[in-house]
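Novice: Model the following, please.
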Amino acid sequence: MSVVEVIQSIDQNYVRSRIPRVAIVGTGLVGSTTAYALLLSKTPAEIVLINRDKRRADGHVQDLRDAEVFSHTTRVVAGHFDDCCSADVIIITVGVSQSGQRSRLESLNETAAILKNLVLKVARCNPHGILLIASNPVDVLTYAAWKWSGLPPNRVIGSGTSLDTSRFRRRLAEHYGVASDNVHAYVIGEHGESQVPVTSSARIAGMSLENFCRELGLPHDEDMLRKIANDTRATGLEIIRAKGATYYGIGTALARITGAILRDEHAVLTVSSLVPESMGLGEVSLSLPTIITRDGVARVVSIPLDVSERHALEASAETLKQYIAALKT
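Specialist: Modelled structure (predicted):
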């Protein structure tokens, strides 16, 4: 082992021996809600809120510290961008607001210009940190962040369809009358219009949906499953049109992903990351069931798909690749 490798190893071991640090860049609705969700999850960490308007970050910190006494394991501070250099996880939430009048892919280049500058700065000073992208369109920007940063693909993750998967499971649970944590089903592909809710390999109590219905004497209604899938796809825009933005769900999803990283959980989550060549989808970032560890992406899992789901996933990948090709920065 060379001297440089020894020093890098020592640096990495030091980073892992101290209290983990999570830097949240952008303290709008999503960033501040993510900090609150992390606080409630009692994830042992120091949360650093970073915002161009320092006064806003300070205000959030004062408010969050009133909740800090109930957590005991999490500390919240306001910081500067330099704090990203020593962070274990850097969550980028800038530019995530949606108007409800534009798709996630329409505002791509505007958000990309902001994001590129941030990503380049982080990559230069923190080669061991994990980038967690929440900015939309998240799949395209996760891919772009990986290209810009030069970081290994396992260290650049997007929130992806983690929120869509939770919405899908909740709707299935409500329909079948079971607790949502007993439903194992995934939404894959793009976090957006071309997402693919997978019903063919969905399971309740270890049984396919069809077998579960047969066991309980329930009707297996394919039309209802299609409605659940469509409702899942439309939920985000419905919330935006009703109240202007979504933040509770995505903030909690980001906290869940961050906790899985810091606790080295080996949890299976549908995050966006660079798709392995073996998947046959080309060079693109999108969501698939993924094992998340302290090093980020440990493995992307291939789940069984029926013919229509496979075609839909391929179409989703092609849609994202078109927008990647149109990226101007």
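Novice: Please count neighbours and contacts with C-alpha atoms only from this point.
Specialist: Will do.
Novice: Please verify my assumption that residue 140 contacts residue 285.
Specialist: Yes. Checked against CA atoms under 8 Å, the pair residue 140 and residue 285 is within contact range at 6.8 Å.
Novice: more crowded one of these two?
Specialist: Shown here are residue 140 and residue 285; by other CA atoms under 10 Å, residue 285 has more neighbours (32 against 29).
Novice: need the next SSE after the strand or helix carrying residue 148, C-terminal direction.
Specialist: Using DSSP states H and E, residue 148 maps to helix 138-149. Scanning forward in sequence from helix 138-149 by DSSP H and E, the next helix or strand is strand 156-158.
Novice: contact partners of that following strand?
Specialist: 130-134, 138-139, 142, 145-146, 271-273, 296-297 (CA atoms under 8 Å, 6 or more residues apart in numbering).
Novice: now it: how far from the chain's centre is it?
Specialist: Distance, stretch centre to chain centre, for strand 156-158: 7 Å (CA atoms, centre = their mean, to the nearest Å).
Novice: List the buried residues for the very next helix or strand once past that strand?
Specialist: Note on strand 156-158: by DSSP H and E, the next helix or strand toward the C-terminus is helix 162-176. By 16 or more other CA atoms under 10 Å, the buried positions in helix 162-176 come out as 162-173, 176.
Novice: Can you add distance to residue 292 and give those back as JSON lines?
Specialist: Formatted as JSON lines, these follow (distance: CA to CA, whole Å):
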{"residue": "162", "distance to residue 292": "12"}
{"residue": "163", "distance to residue 292": "16"}
{"residue": "164", "distance to residue 292": "18"}
{"residue": "165", "distance to residue 292": "16"}
{"residue": "166", "distance to residue 292": "17"}
{"residue": "167", "distance to residue 292": "20"}
{"residue": "168", "distance to residue 292": "21"}
{"residue": "169", "distance to residue 292": "20"}
{"residue": "170", "distance to residue 292": "22"}
{"residue": "171", "distance to residue 292": "25"}
{"residue": "172", "distance to residue 292": "24"}
{"residue": "173", "distance to residue 292": "25"}
{"residue": "176", "distance to residue 292": "29"}
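Novice: structure for this one too, so we can compare:
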Amino acid sequence: MLCTMSLKDHLIHNVHKEEHPHAHNKISVVGVGAVGMACAISILMKDLADELTLVDVVEDKLKGEMLDLQHGSLFLRTPKITSGKDYSVTAHSKLVIVTAGARQQEGESRLNLVQRNVNIFKFIIPNVVKYSPHCKLLIVSNPGLFRVAYQEVWYRIVFSSV
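Specialist: Take a look at the predicted model:
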């Protein structure tokens, strides 16, 4: 019988099974505009997660972007790419990147735009924290919206323990 194992294989045995360095490492991206998709593609190209989830309110665009990533990911290591309009798809994320926000409409004041974005963040952040309470948030948006995200997270932490 032909032996296919080398002498080294007979003598040296691994006592610790090596795991993928990013085992159970889920990253979610909220917002599939140009910035959100740039983040998603970078995550895939750098092999930063074993699961990537996209969230957006525009379902047709969301589905199209997810399918594009899934087709292209055949040549990458990220085994699972999912998407959804409901924030439950972000459950157990270690990192959530928030790129969502309203675009300024013609003739709209910056103050009105900021208020619309504040309202968007007041919806997004509690939903993210609900499903991934221990995640890190990366806010890729106007600096003023970081404060809104911080306040929403702080509020949930303080009042959930009461």
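Novice: what's the TM-score for these two chains?
Specialist: After superposition, the two chains reach a TM-score (TM-score structural alignment, normalised by the length of structure 2) of 0.69; 134 aligned residues with a CA RMSD of 2.7 Å.
Novice: tell me which of the buried residues of helix 162-176 of structure 1 is nearest to residue 310 of structure 1?
Specialist: Of all those, the one with the least separation from residue 310 of structure 1 (CA to CA) is residue 165, at 17.3 Å.
Novice: So what touches stretch 18-31 of structure 1?
Specialist: By CA under 8 Å, 6+ apart, stretch 18-31 of structure 1 touches 35, 44-52, 56-57, 60, 81, 83-84, 86-94, 96, 246-248, 250-251, 262.
Novice: Which stretches in the stretch 151-300 of structure 1 count as helices?
Specialist: Taking DSSP state H, counting those that start in this stretch as the test, the helices found in the stretch 151-300 of structure 1 are 162-176, 209-216, 222-243, 248-262.
Novice: What of structure 2?
Specialist: In structure 2, the segments counted as helices under DSSP state H are 7-11, 34-45, 59-72, 110-131, 143-160.
Novice: Go through the contacts of strand 156-158 of structure 1 and give me the one with the most neighbours.
Specialist: Neighbour-wise, these (other CA under 10 Å) top out at residue 139, 36 neighbours.
Novice: follow-up on the earlier one: list buried residues within the contacts of stretch 18-31 of structure 1.
Specialist: Buried among these (16+ other CA under 10 Å): 35, 44-51, 56-57, 60, 81, 83-84, 86-94, 96, 246-247, 250-251, 262.
Novice: And stretch 92-106 of structure 2, how far out from the chain middle?
Specialist: With CA atoms, centre = their mean, you get 10 Å for stretch 92-106 of structure 2.
Novice: do the same with stretch 134-153 of structure 2
Specialist: 14 Å.
Novice: residues in contact with it?
Specialist: Residues contacting stretch 134-153 of structure 2 (CA under 8 Å, 6+ apart): 92-101, 114, 117-118, 121-122, 125-126, 129.
Novice: Repeat the analysis, applying 10 Å as the threshold.
Specialist: The contact list for stretch 134-153 of structure 2 (CA atoms under 10 Å, 6 or more residues apart in numbering) reads 26-30, 35-36, 39, 90-101, 114-115, 117-126, 128-130, 133, 154-155, 157.
Novice: And that stretch, end to end?
Specialist: End-to-end distance for stretch 134-153 of structure 2, by CA to CA, to the nearest Å: 11 Å.
Novice: Same check on stretch 149-163 of structure 1?
Specialist: 25 Å.
Novice: same thing with stretch 130-138 of structure 2?
Specialist: 16 Å.
Novice: burial count for the residue mapped onto residue 44 of structure 2 from structure 1?
Specialist: Mapped onto structure 1 by TM-score structural alignment, residue 44 of structure 2 lines up with residue 39. Residue 39 of structure 1 has 27 neighbouring residues, counting by other CA under 10 Å.
Novice: wait, residue 39 of structure 1 sits on residue 77?
Specialist: No. Using CA atoms under 10 Å, residue 39 of structure 1 is not in contact with residue 77, being 12.0 Å away.
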